[in-house]
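Trainee: predicted model and sequence below, questions to follow.
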Amino acid sequence: MTLSDFLTQHADSEQLLNEMQTRGVVTAMAAAPHVISPSEWLPVMWGGEEQAPFENHEQFEQYANLIVDIWNEQRQQLLEKTWQWPEGCLLDDAEIVNQATRDFAEGLLQGWSLTRDDWETLMPENTDGNALLGGVVLSISLLYDPETALSTMEAQGAEELAQFEEIFNAMPTMLCGLTLHGAGLAEDQEGA
């Protein structure tokens, strides 16, 4: 069963993040420099409520296993530099990016908020690592809310839709690079 199948089959799934938001959160957690137990971040998938929105333990276990499988796949792809946007995330001529891309970026930003302390500890202000981290987070933010970004750019005299295409196309490389850099710093920290 896929995550999409699970969300379609369970009536209570409207309490869960949609598939692309979920994939965004999971990708952020997979990119994190320190591995964080899913038990610490899984509740984000249902709004942080204490009670999970599942009918029984088996349903919860099935969902948790799907999430962990996605995490394992994403982590491996990020570390092997083979990660790509999930199927369905695209640019859009009218809307700049499609809803799937916005949802994924929203989930990614939610995940970043959970790992922010780890990132900022390993990549403090005024370091090259922090500049890399800031660039990735800014790029994700631009893809989450391109209209506001475009309005700001226009106000400064730079109307460049092509920049969104460049950011979208560069995101796999940026995210893989950030993950590898963070993992290396975390390993160095643990070895010290």
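Mentor: Alright, I've got the coordinates. Numbering: from 1, shown residues only.
Trainee: make it CA atoms for all contacts and neighbour counts henceforth
Mentor: Fine.
Trainee: quickly find the element holding the residue nearest to H34 when sequence neighbours are not counted.
Mentor: The shortest distance from H34 to any non-neighbouring residue, by C-alpha to C-alpha, 6 or more residues apart in numbering, is to A186 (6.4 Å). According to DSSP states H and E, A186 maps onto helix 161-191.
Trainee: what's that helix packed up against?
Mentor: helix 19-31, helix 57-79, helix 99-122, helix 128-144 (3 or more C-alpha pairs under 8 Å, 6 or more residues apart in numbering; DSSP states H and E).
Trainee: what about the residue of the chain most remote from its centre, which SS state?
Mentor: Distance from the centre of the chain peaks at G157, with 30.5 Å (C-alpha atoms, centre = their mean). Secondary structure for G157, judged by DSSP: H, G, I helix; E, B strand; the rest coil, is coil.
Trainee: please report how far it lies from S151.
Mentor: The gap separating G157 from S151 is 10 Å, by C-alpha to C-alpha, to the nearest Å.
Trainee: what's the answer for L66, then?
Mentor: 39 Å.
Trainee: likewise for L42?
Mentor: From L42 to S151 the distance is 35 Å (C-alpha to C-alpha).
Trainee: got another one to weigh against that:
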Amino acid sequence: MSSQLSELLQNPQLADQLLSEAQTRGFVTAMAAAPHLLDPSEWLAFLWGGDETSPFASHEELETYANEIVNMWNETREALLTGQWQWPEGCELDDKELVSEPTRQLAEGVLQGWQLARDDWETIMPEESEDNALLGGVLLCFSLLYDPENAIDALSQEGADGLAQFEEIFSSVPTMLCGLTLRANALVQDQ
């Protein structure tokens, strides 16, 4: 994340009004993975709760923020389409909490962003299609990472070694997310 964007996200006047750094990264990742390119003007306001009025003190601050978000989107889209996307720094498993707070927040951001592109996903990967299983698997992984305590319980109830399964889920997310983005891109190109 650029230093300009980090500064804006850590600004005390903006911190309570904008998604956190990890949530922002997750939301932008969801937008970058979406099957159809969504204009940032359609979703930028969701990064501050959807209000029509931005929380920025000046137009210059808003413009800097928007430009940095678009740069992040471009970098993330490129990483997803080339199979290079990885968990950002700070996103990791945690012995005590199962996942680090940035991991949980990134997962939350992805799930929030997915809601905006949900219709596109359901159109391109309808419920009865094989592709829907890939989409469902990715969404399940992010849901489990967002709520790891319940995920471990559910995995244990199924007779699985919850922690080992959880580590496998975390490790597979980059590959699955890149694969989903590539498949969606191919389906859109074929239309």
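Mentor: On my side now, so go ahead. Worth saying up front: this structure is predicted, and the values here are computed from it rather than measured.
Trainee: more neighbours: which of L42 and S151 of structure 1?
Mentor: A count of neighbours by other C-alpha atoms under 10 Å puts L42 above the other of L42 of structure 1 and S151, at 19 against 13.
Trainee: distance of the more buried one from A105 of structure 1?
Mentor: 18 Å.
Trainee: same check on Q77 of structure 1?
Mentor: The value you get for Q77 of structure 1 to A105 of structure 1, if C-alpha to C-alpha is used, is 18 Å.
Trainee: contact partners for the aligned partner of A11 of structure 1 in structure 2?
Mentor: Aligned by TM-score structural alignment, A11 of structure 1 pairs with Q13 of structure 2. If you count contacts by C-alpha atoms under 8 Å, 6 or more residues apart in numbering, Q13 of structure 2 has none.
Trainee: repeat that for the one 5 residues further on.
Mentor: Applying C-alpha under 8 Å, 6+ apart to L18 of structure 2 gives the contacts L9, L47, W48, G49.
Trainee: go with 7 Å
Mentor: L9, L47, W48 (C-alpha atoms under 7 Å, 6 or more residues apart in numbering).
Trainee: map the last one onto structure 1.
Mentor: Pointing back at W48 of structure 2 there. So W48 of structure 2 corresponds to W46, using TM-score structural alignment.
Trainee: counterpart of Q157 of structure 2 in structure 1?
Mentor: By TM-score structural alignment, Q157 of structure 2 lines up with A155.
Trainee: L106 of structure 2 too?
Mentor: So, by TM-score structural alignment, L106 of structure 2 is matched to F104.
Trainee: its match touches G24, doesn't it?
Mentor: Yes. Between F104 of structure 1 and G24 a contact is recorded at 4.5 Å, counting by C-alpha atoms under 7 Å.
Trainee: can you get me a residue count around the residue lying closest to L80 of structure 2 once chain neighbours are set aside?
Mentor: Of all residues not flanking L80 of structure 2 in the chain, C178 sits nearest, at 4.7 Å (C-alpha to C-alpha, 6+ apart). Neighbour count for C178 of structure 2, taken as other C-alpha under 10 Å: 21.
Trainee: still contacting in structure 1, which of the contacts of L18 of structure 2?
Mentor: Contacts from the contacts of L18 of structure 2 that recur in structure 1, judged by both residues aligned by TM-score structural alignment, their matches' C-alpha atoms under 7 Å, are L47, W48.
Trainee: give the contact list for F142 of structure 2.
Mentor: A107.
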